[in-house]
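> I would like the atomic coordinates for the input below:
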Amino acid sequence: MDIPAPAPNGVQLHAPGVAALREAAVGLETAFLAEMLKSAGLGQHRESLGGGPGEGQFHSFLVRAQAEQIARSGGIGLAEILFQSLMEARK
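Modelled structure (predicted):
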């Protein structure tokens, strides 16, 4: 699932390596959002849920998946800023 993006000035979006740069930018935003969600307390083990000892071990997967979905849905705009910066550095 690619994030739709306007073409930077004169840059071909289908040029070799552009998809990899976009994926790298989304990956960085995902990592950032995962850390923010963890800091906000999302996915913390709650004793009242009764999920057992294994539940706590999989919370990081849930938080990471949620962060990735947020980033791929447009996120907070960080991926687009990173992508544009990477494209500028590529010139």
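> use CA for all of it now, contacts and neighbours both
Fine.
> just the element for the residue minimising distance to the centre of the chain, please.
Using CA atoms, centre = their mean, the residue of the chain that lies closest to the mean C-alpha position is Thr30, 2.1 Å off. Assignment of secondary structure by DSSP states H and E places Thr30 within helix 18-39.
> and this one, please, so the two structures can be compared:
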Amino acid sequence: MIQPVALPTAPPPPDALRRSAEALEAAFLAEMLKSAGAFRPTEGPGSGGEGEAHFASFLADEQARAMVARGGIGLADSIEHALRLRAGGGVP
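The predicted structure follows:
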């Protein structure tokens, strides 16, 4: 007899606390990227001017969100853990 194969299931969607922790990690990473000058516009002829500076900020924000989506630096895990303990909900 052929045994049915169990298909892998997708992980459950993150709850509101996890999403908040990830958003805080993304904001932190974006500020770190901006402070490091990772997307600082070039100066001189051919630069994008003031508009480029604004879009560089958007790029840093999006890069930070992408970093968090790929696991980040573990800050969201620490934040979520601390918030769950503080709320008395225990740790999953």
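> what's the TM-score here?
Here the TM-score for the pair of chains, by TM-score structural alignment, normalised by the length of the first structure, is 0.73; 77 aligned residues with a CA RMSD of 2.1 Å.
> what does the residue nearest to the centre of the first structure align to in the second structure?
Alignment note: Thr30 of the first structure maps to Ala26 in the second structure; criterion TM-score structural alignment.
> my read is that Phe39 of the second structure contacts Asp61, right?
No. Phe39 of the second structure is not in contact with Asp61 according to CA atoms under 8 Å; the separation is 10.4 Å.
> the two: which has the busier surroundings?
Each of Phe39 of the second structure and Asp61 had its neighbours counted (other CA atoms under 10 Å), and the higher figure belongs to Asp61 (20 against 17).
> buried set for the helix holding Thr30 of the first structure?
By 16 or more other CA atoms under 10 Å, the buried positions in helix 18-39 of the first structure come out as 18, 21-30, 32-35, 37-38.
> tell me the secondary structure at Gly74 of the first structure.
Under DSSP: H, G, I helix; E, B strand; the rest coil, Gly74 of the first structure falls in the coil class.
> my bad, should have said Gln57 of the first structure
helix.
> residue in the second structure matching it?
Per TM-score structural alignment, Gln57 of the first structure is aligned with His54.
> now its match: how far from Arg86 of the second structure?
Between His54 of the second structure and Arg86 of the second structure the distance, using CA to CA, to the nearest Å, works out to 38 Å.
> before we move on, what about Arg19 of the second structure?
Arg19 of the second structure sits 17 Å away from Arg86 of the second structure, going by CA to CA.
> Glu62 of the second structure too?
Glu62 of the second structure sits 30 Å away from Arg86 of the second structure, taking CA to CA as the criterion.
> and these two? Which one has more around it.
Set side by side, Glu62 of the second structure and Arg86 give different neighbour counts by other CA under 10 Å, the larger being at Glu62 (15 against 10).
> could you measure from the more buried one over to Ala26 of the second structure?
Distance, Glu62 of the second structure to Ala26 of the second structure, by CA to CA: 9 Å.
> kindly report the same for Leu33 of the second structure.
In this structure, Leu33 of the second structure and Ala26 of the second structure are separated by 10 Å, where distance is defined by CA to CA.
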